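[1] 3D, please:
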Amino acid sequence: MSSGQLPRWVDFGLIPALNLMAAFLVSGLVVLLIGESPIEVVKILIWGSLGFGEGIGFTLFNATSFIFTGLAVAVAFHAGLFNIGGEGQAYVGGLGVAFACLMLDSYVPWWVTLPFAVMGGALFGAAWAFIPAWLQATRGSHIVITTIMFNFIGAALMGYLLVDVISKPGSMQPETRTFEAGGQLPLLDDLLPGDFFGTSQVNLSLVIALLCCVFVWILIWRTRLGYEIRTFGANPTAAIYAGISPARIIIVTMMISGGLAGLMAINEIMGAQHRLLIEFVAGYGFVGIAVALMGRAHPVGIVLSAVLFGMLYQGGAELAFEIPAITRDMIVVIQGLVILFAGALEYMFRPALVQLFNFSSAPSKAAG
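    This next block holds a predicted model:
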């Protein structure tokens, strides 16, 4: 093992687990400071998210959105790009989903509308990511700055459209009309026997999210384009020397990333709200950054970390109800600590682990 390298099980398993333990340890100290029991808090958090069918349903519903945005960030990561525009790309992607539903919902069943909604969400999200990608590829504009700016531009654009252009006639609410049955995805409870998930809104978009995980795995690790993306992300100079076009990789990767973010709107717009409304993204795009970091930009890790954040969202709601001293703001603090340790302090434990594994392998090297 060379200096700085770690076994894959340490890099992709142990380090994220240590980061998560550190986040919950600090969160436990905060809970102690306000006079509550951390053990009781953990019990309620787990029970509220996984202890009954409805809680599991809401956990999976939140996790579905996190999978889409986490995959979007992960694809860009592999090219060495930091796409912080998932929020805006998902927002504009909702416009593509809504257009498909508004045009078809009165004439065809949902399973005919769904492919057009998927294409609309992906195309609108990809188009919103294309402009920052083109600016970096051709003008040298930094992708972080431009994608952040486009989040606000997308929010302003959607506000204008929902108030003055596509709002429901006669309504003062910034939203479209409610979709007919042809524009509503079925809930999983409608497709499975029984009523396990209760009133939760987990719907067929969960299956679409898992299919996107398979797509990303094949794209990144089993295609020529994926190899070029990973090569460019690892060493742009070597990639250029090998004949890989930086402009093409930047634009194509960001459009794929934006398309995945745009698909998040399927879960919220077509699966739950059944209309396009203001601020439906609700921060999912930013949390997707932490999901991708904690999942090490791998689809399997992203699914696991998305479920974790889904548990924090759903379990946090139950926790705020059961223990009034633990407010929603306190839950946001816990989520923020997880993001801090998974993102900003991602490599806090790495130097010590590298020294430990190098020390443990030194006797075997000497004997060899």
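
[2] from here on, contacts and neighbour counts on C-alpha atoms
    OK.

[3] what is the neighbour count of residue 96?
    Using other CA atoms under 10 Å, the number of residues around residue 96 comes to 25.

[4] separation between it and residue 264?
    11 Å (CA to CA, to the nearest Å).

[5] shared neighbours, those two?
    Common contact partners of residue 96 and residue 264 (CA atoms under 8 Å, 6 or more residues apart in numbering): residue 121.

[6] ok, now which ones touch residue 294?
    Contacts of residue 294 (CA under 8 Å, 6+ apart): 16, 301-302, 305, 342-343.

[7] could you dump the residues you listed to a markdown table with neighbour count?
    As requested, the contacts of residue 294 are arranged in a markdown table below (neighbours: other CA atoms under 10 Å):
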| residue | neighbour count |
| --- | --- |
| 16 | 24 |
| 301 | 21 |
| 302 | 28 |
| 305 | 25 |
| 342 | 28 |
| 343 | 18 |
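
[8] take those residues and keep only those in helices.
    Within the contacts of residue 294, residues falling in helices by DSSP state H are 16, 301-302, 305.

[9] farthest-apart pair in those, please.
    In those, the most distant members under the criterion CA to CA are 16 and 302, with 11.7 Å between them.

[10] any shared contact partners between those two?
    With contacts defined as CA under 8 Å, 6+ apart, the residues shared by residue 16 and residue 302 are 294-295.

[11] I'd like the next helix or strand past the helix or strand hosting residue 259.
    For residue 259, the enclosing helix or strand under DSSP states H and E is helix 246-262. Going down the chain from helix 246-262, the next helix or strand is helix 264-265, by DSSP H and E.

[12] here is the second sequence; please produce its structure so I can put it next to the first one:
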Amino acid sequence: MSETSHTPPGTVQPVAPGEAKPDTTQPRSNKVLAEILNSSIVISILAVVLAMVVGAILIALTDPKVHTAAGYFFARPGDTIAAVWQSATGAYGALFQGSIYNFKRPDFLNGIRPLTETLTFATPLILAGLGVGLAFRVGMFNIGGRGQMLIAAACAGWVGFTLDLPPVVHLLVAIAAGIIGGAFWGGIVGVLKARTGAHEVIITIMLNYVAFYLITFMLSTQGLLQAPGSNVPKSAAMAPNSVLPKLLGDRYNLHAGFLIAILAVVFVWWLFSRSSIGFRFRAVGENPNAARVAGIDVKNTYVYAMLLSGGLIGLAGVSQVLGTVTSGFDNGIDAGIGFDAITVALLGRSRPGGILIAGILFGALKAGGYSMQATQGVNVPIDIVLVLQALIVLFIAAPPLVRAIFFLPKPDGSTRRTRRSAKKEVSA
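    Next up, the predicted model:
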């Protein structure tokens, strides 16, 4: 007869040597708190905060007033600390006044103008970020935003200053031309990847150069994109019927492209959450081999994803040429947005809501950067905004670094103290 061991109630099972004891004493509230602290939203917020702190240190290090006060630090250390504080708070105060609300303006309508500028800068960033984020979620790295924006801007701009159509029809046709142009340039990448196996990073980089020099040639050639009778490589001004209307009147630059960006956010959310093609996108992005076994056409999915990605990025070019720069465009119409969109998509975790918030944040950095430089003079270079963006990307890409700096628990819920005690138990 086999022996059966009965463990009396309340006793603890023995643990084999080298095996850590199971954690049975951790309250459920601690586990919930650990899940919250390790969420992507909290990590992203802390990454932005950390980037702002490092940025403040860099601003102070480049300020001549801080250098002067540091020269007699040991005699009067308070002056150095005060100079550092004034340098950082002055720069970020100017950043706030240039991007959110300017308290120095006489009335509310003038004071709120910086916020409208932030939303204007954010509009193409949101649209391009949605396109890049969509490709990310399908497992593709679309860094061809510059080329897709240039082609879309050329298509929408040509319709805008060449055709003579009724007001609403003209605008809709120009927007559609831009979407088709961006989708076509992105679709080339999808087709080449699906049919030949070429890597999308290499293709998009090459197509960026092709688009840039193609648009440069067209802007320098009469009868194509160059303004009639002009020797400058620039297009003609957009017809009034093709211009995106201003949302808050002529005193503000915010145009209807921002509403298009909001609709695009809703569309991408619906695409991934409610549509069958969105399910295929997510499946291919998670595991293309498993998706292929499940009967999903992975190659065509790549093509559809790049068509949609290019179309969304093309909308960013449309908002630039029909909303922001309506007096004519040149080969710099993309304004670096195609590459900034990669940062926006990373910060937003490729989720529509996150991309919306990240786009507004980066729009605030762009709008407030000029005000920061103008207010603080030469003490704060405009390049500090680029440094902040780079720092945000750095910390977003390194969640363990953020957890270590803020003493956050690891994703398994363990903290430094619990891991240290577990090591002691194992060694014992």
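
[13] now what about the TM-score between them?
    Remark: TM-score between the superposed chains equals 0.89 [TM-score structural alignment, normalised by the length of structure 1]; 348 aligned residues with a CA RMSD of 2.1 Å.

[14] same check for the contacts of residue 294 of structure 1, but in structure 2.
    For these, the contacts that persist in structure 2 are 16, 301-302, 305, 342, with contact defined as both residues aligned by TM-score structural alignment, their matches' CA atoms under 8 Å.

[15] among the residues you listed, which one sits closest to residue 125 of structure 1?
    Among these, residue 302 lies closest to residue 125 of structure 1 (CA to CA), at 20.0 Å.

[16] for that closest one, which non-adjacent residue is closest in space?
    residue 295 (4.4 Å; CA to CA, 6 or more residues apart in numbering).

[17] about what we covered before: which parts of the helix holding residue 259 of structure 1 are buried?
    Buried residues in helix 246-262 of structure 1, counted by 16 or more other CA atoms under 10 Å: 246, 249-262.

[18] all helices of the stretch 201-350 of structure 2, in order?
    257-274, 276-286, 288-293, 298-319, 337-347 (DSSP state H, counting those that start in this stretch).

[19] what range in structure 1 does the third one sit on?
    The reference is to helix 288-293 of structure 2. Under the alignment (TM-score structural alignment), helix 288-293 of structure 2 falls on residues 236-241 in structure 1.

[20] what mean distance separates the matching stretch from the matching residues in structure 2?
    Stretch 236-241 of structure 1, aligned to structure 2 and superposed, deviates on average by 0.8 Å (mean CA distance after the TM-score superposition for structure 1).

[21] quick one: contacts of that stretch?
    The contact list for stretch 236-241 of structure 1, computed with CA under 8 Å, 6+ apart, reads 228, 231-232, 245-246.

[22] by neighbour count, which of those residues wins?
    Neighbour max across these (other CA under 10 Å) = residue 232, 24 neighbours.

[23] I figured it was touching residue 246, is that so?
    Yes. In this structure, residue 232 of structure 1 is within contact of residue 246 by CA atoms under 8 Å, at 7.4 Å.

[24] residue 112 of structure 2 pairs with which position in structure 1?
    Here residue 112 of structure 2 is matched to residue 53 in structure 1, going by TM-score structural alignment.

[25] just the contacts of stretch 236-241 of structure 1 now: which is nearest residue 89 of structure 1?
    Minimum distance to residue 89 of structure 1 across the contacts of stretch 236-241 of structure 1 is 22.3 Å, recorded for residue 246 (CA to CA).

[26] let me know the helix or strand that residue 361 of structure 2 is in.
    Assessed by DSSP H and E, residue 361 of structure 2 sits inside helix 352-376.

[27] in structure 1, what range does that helix match?
    Going by TM-score structural alignment, helix 352-376 of structure 2 sits over residues 299-323 in structure 1.

[28] in the matching stretch, what's buried?
    By neighbour count on 16+ other CA under 10 Å, the buried set for stretch 299-323 of structure 1 is 299-320.

[29] same question for stretch 161-180 of structure 1.
    Buried residues in stretch 161-180 of structure 1, counted by 16+ other CA under 10 Å: 161-163, 166-168, 174-180.

[30] same thing with stretch 210-225 of structure 1?
    Using 16+ other CA under 10 Å as the test for burial, stretch 210-225 of structure 1 gives 210, 212-213, 216-217, 219-220, 225.

[31] so where is that stretch in structure 2?
    Stretch 210-225 of structure 1 maps onto residues 262-277 of structure 2, going by TM-score structural alignment.

[32] give me the contacts around the matching stretch.
    Contacts of stretch 262-277 of structure 2 (CA under 8 Å, 6+ apart): 127, 130, 134, 278-279, 281-282, 312, 351-353, 356.

[33] okay, now residue 157 of structure 2: neighbour count?
    Counted with other CA under 10 Å, the neighbours of residue 157 of structure 2 add up to 31.

[34] starting at the chain centroid, how far to stretch 349-362 of structure 2?
    Averaging C-alpha positions (CA atoms, centre = their mean, to the nearest Å) puts stretch 349-362 of structure 2 6 Å from its chain's average.

[35] and if you look at stretch 108-127 of structure 1?
    Stretch 108-127 of structure 1 sits 19 Å away from the centroid of its parent chain (CA atoms, centre = their mean).

[36] how far does the helix ranked longest in structure 2 sit from its chain's centre?
    As assigned by DSSP H, the longest helix anywhere in structure 2 is helix 167-196. Its chain's C-alpha centre and that of helix 167-196 of structure 2 lie 22 Å apart, by CA atoms, centre = their mean.

[37] give the buried residues for that helix.
    For helix 167-196 of structure 2, burial by neighbour count (16+ other CA under 10 Å) applies to 170-171, 173-194.

[38] circling back to that earlier point, tell me which strands and helices the helix holding residue 361 of structure 2 is in contact with?
    Contact here means 3 or more CA pairs under 8 Å, 6 or more residues apart in numbering; DSSP states H and E; on that basis helix 352-376 of structure 2 packs against helix 77-99, helix 113-137, helix 257-274, helix 337-347, helix 384-396.

[39] got those helices as TSV, with distance to residue 203 of structure 2 columns?
    Output for those, formatted as TSV (distance: least, CA to CA, whole Å):
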stretch	distance to residue 203 of structure 2
helix 77-99	36
helix 113-137	14
helix 257-274	25
helix 337-347	15
helix 384-396	24
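
[40] the residue nearest the centre of structure 2 and residue 50 of structure 2: what is the separation?
    Centroid-nearest residue in structure 2: residue 344, 0.5 Å away (criterion: CA atoms, centre = their mean). With the distance defined as CA to CA, residue 344 of structure 2 ends up 17 Å from residue 50 of structure 2.

[41] any chance you could list what contacts stretch 14-22 of structure 1?
    Here stretch 14-22 of structure 1 makes contact (CA under 8 Å, 6+ apart) with 294-295, 338, 341-342, 345-346, 349-350.

[42] do stretch 326-338 of structure 1 as well
    Contact partners of stretch 326-338 of structure 1, identified using CA under 8 Å, 6+ apart, comprise 19-20, 23-24, 26-27, 309, 312, 316-317, 319-320.
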